[in-house]
Each structure stands twice: as structure tokens, then as C-alpha cells.
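Enquirer: quick one: sequence plus predicted model below, questions after.
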Amino acid sequence: MAAKLRKGDEVIVLVGKDKGQKGTISSIDPKAGKAVVEGINIAIRHQKQSQATQGGRTPKAMPINLSNLAIVDKNGKASRVGFRMDGDNKVRFAKTTGDAI
């Protein structure tokens, strides 16, 4: 089955500590069903000092489950994603507005 969410999509978080926040997908792992969203699900990683880096506490975006994300439609609200044939092309569309993504 084709992935409903892709890299570069603007999404909103449906559940969890970051509920209601919006961000852009920076990477996706469809096999694991997870995506990394910029500015969402931030964890602090401790890095040891070396010659290349100063070290310290660095924030890092951790993966979030795809079921906890929804695409943002043109009205700024969460929407489910559907597929339809547009001529010979298979396109994704927002189910709330019916517009192609």
C-alpha cells in the first residue's frame, strides 16, 4: 500500500505531549510506521566534548508513530488522506476538502 504521509508534508499531532502542534516531516520510515517531524517529540541528548564539538545537551527530534499524525488541509485543520485516479495518475487528496495534495 502506498504511504499516505510523505517527506515534506505539513502535519498536526493528534495525541501525546505535543498534541495540537504543527510541523513538517523531515524523514519517514514506512516499514516501522514512524516519522520524524521538525520541532515535535524533542528529546535531550547528552554529547561528550571532543575536538570537533563542544558537547553538552543537544535537542533531537525523535520518531513519532504515523497513526498519531494527520495531514493539515488548506483550512489548517487535521484531515485524513485518500487516493483517487486523476486521469492516468494516482493522486492523494484531503478527505475534508477534496483537494489534491
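Expert: Perfect, I can see it now. Numbering: from 1, shown residues only.
Enquirer: going by C-alpha atoms from here, please, whenever you check contacts or count neighbours.
Expert: Will do.
Enquirer: compute the first-to-last residue distance for stretch 51-70.
Expert: 42 Å (C-alpha to C-alpha, to the nearest Å).
Enquirer: ok, stretch 18-35 next?
Expert: 14 Å.
Enquirer: ok, the nearest residue to Gly20 once chain neighbours are set aside - contacts?
Expert: Once flanking residues are discounted, Gly20 sits nearest to Val13: 5.4 Å by C-alpha to C-alpha, 6 or more residues apart in numbering. Residues near Val13 by C-alpha atoms under 8 Å, 6 or more residues apart in numbering: 19-22, 68-70.
Enquirer: then this one, side by side with the first:
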Amino acid sequence: MKNKVHVKTGDTVVVLSGKDRGKKGKVLQVSPKEGKVIVEKINLVSKHVKPRKPGDQSGIVKAEGAMYACKVQIVCPHCGKPTRVSHKIFEDGTKERICKKCGEAL
């Protein structure tokens, strides 16, 4: 069974729950198998990095952590509101994502 995620890489999303609730960001990576997404500048975690080669920098690095896709909602580029995604199938068989609020293509 193939797992589906309602967001794609490059979409602008708003966080619905958690410590970063209400913040907007761009989706950097999607993992449909786990049902998780990585959003730019959201869910920052501290990562302790060891120097791998001599001369490498070590220390504590801030990095984006993965979060469940159900905790984010896509923001429509036309109306600017967080919305659900509907799909429209055309006569030629192509499929397009549509904003539920304004009806424009995402």
C-alpha cells in the first residue's frame, strides 16, 4: 500500500499544533512512508556534532526536525488562507490540486 501525503516539496504550509503553532514555512522534504515532512525554520532541534575528520568543526548545530504531515495545512497562494486540498480531474486525464476555499489551482 502506498501512503499519501497532502503536501508536496515547495508548498507553503502553516503549523496547526505543537510548539511552533501558527508559523508558516516552506516544505523542504516529504517522507510519505513515515507520513512526515520537514519544514524550513520550523521544529528546530539541537544536534550535537562530532568532528568526523581532523579539522572539522564540532559543536551544537540547530537543524530542522521531521514532523507529522497531519500537523501542517497548506496555504493557498491566491487567497493566502490555510486550506484543505481537493482534486479536479480533467477530460484528458490530468489531475490538479484545488483550494477548497477559493477554488483556484494550487
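Expert: That came through, no problem. What you are looking at is a predicted structure, and each value in this text was computed from that prediction instead of being measured.
Enquirer: quick revisit: roughly how far does the residue nearest to Gly20 of the first structure sit from Gly55 of the first structure?
Expert: 31 Å.
Enquirer: from the contacts of Val13 of the first structure, which ones fall inside strands?
Expert: Of the contacts of Val13 of the first structure, the ones assigned to strands by DSSP state E are 22, 69-70.
Enquirer: now the residue opposite Thr58 of the first structure in the second structure once aligned: how far from Arg21 of the second structure?
Expert: Matched across to the second structure, Thr58 of the first structure falls on Val61, judged by TM-score structural alignment. Counting by C-alpha to C-alpha, the separation of Val61 of the second structure from Arg21 of the second structure is 23 Å.
Enquirer: which position in the second structure aligns with Ala46 of the first structure?
Expert: Quick fix: residue 46 of the first structure is His, not Ala. Aligning on TM-score structural alignment places His46 of the first structure opposite His48 in the second structure.
Enquirer: what's the burial count for that match?
Expert: 10 (other C-alpha atoms under 10 Å).
Enquirer: and Val61 and Arg21 of the second structure? Which one has more around it.
Expert: Arg21 (14 against 11).
Enquirer: can you find the partner of that one in the first structure?
Expert: In the first structure, Arg21 of the second structure lands on Lys19 (TM-score structural alignment).
Enquirer: Thr12 of the second structure too?
Expert: Match for Thr12 of the second structure (TM-score structural alignment): Glu10.
Enquirer: now do Glu91 of the second structure
Expert: Using TM-score structural alignment, Glu91 of the second structure pairs with Gly87 in the first structure.
Enquirer: which parts of the second structure are strands?
Expert: 12-15, 24-31, 36-39, 44-49, 59-64, 67-68, 72-75, 82-83, 85-89, 95-99.
Enquirer: turn the ones you listed into JSON lines, including distance to Ala105 of the second structure.
Expert: Below are the strands of the second structure laid out as JSON lines (distance: least, C-alpha to C-alpha, whole Å):
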{"stretch": "strand 12-15", "distance to Ala105 of the second structure": "14"}
{"stretch": "strand 24-31", "distance to Ala105 of the second structure": "18"}
{"stretch": "strand 36-39", "distance to Ala105 of the second structure": "22"}
{"stretch": "strand 44-49", "distance to Ala105 of the second structure": "31"}
{"stretch": "strand 59-64", "distance to Ala105 of the second structure": "29"}
{"stretch": "strand 67-68", "distance to Ala105 of the second structure": "24"}
{"stretch": "strand 72-75", "distance to Ala105 of the second structure": "12"}
{"stretch": "strand 82-83", "distance to Ala105 of the second structure": "12"}
{"stretch": "strand 85-89", "distance to Ala105 of the second structure": "9"}
{"stretch": "strand 95-99", "distance to Ala105 of the second structure": "4"}
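Enquirer: if anything else comes up later, I'll come back, but that's it for now.
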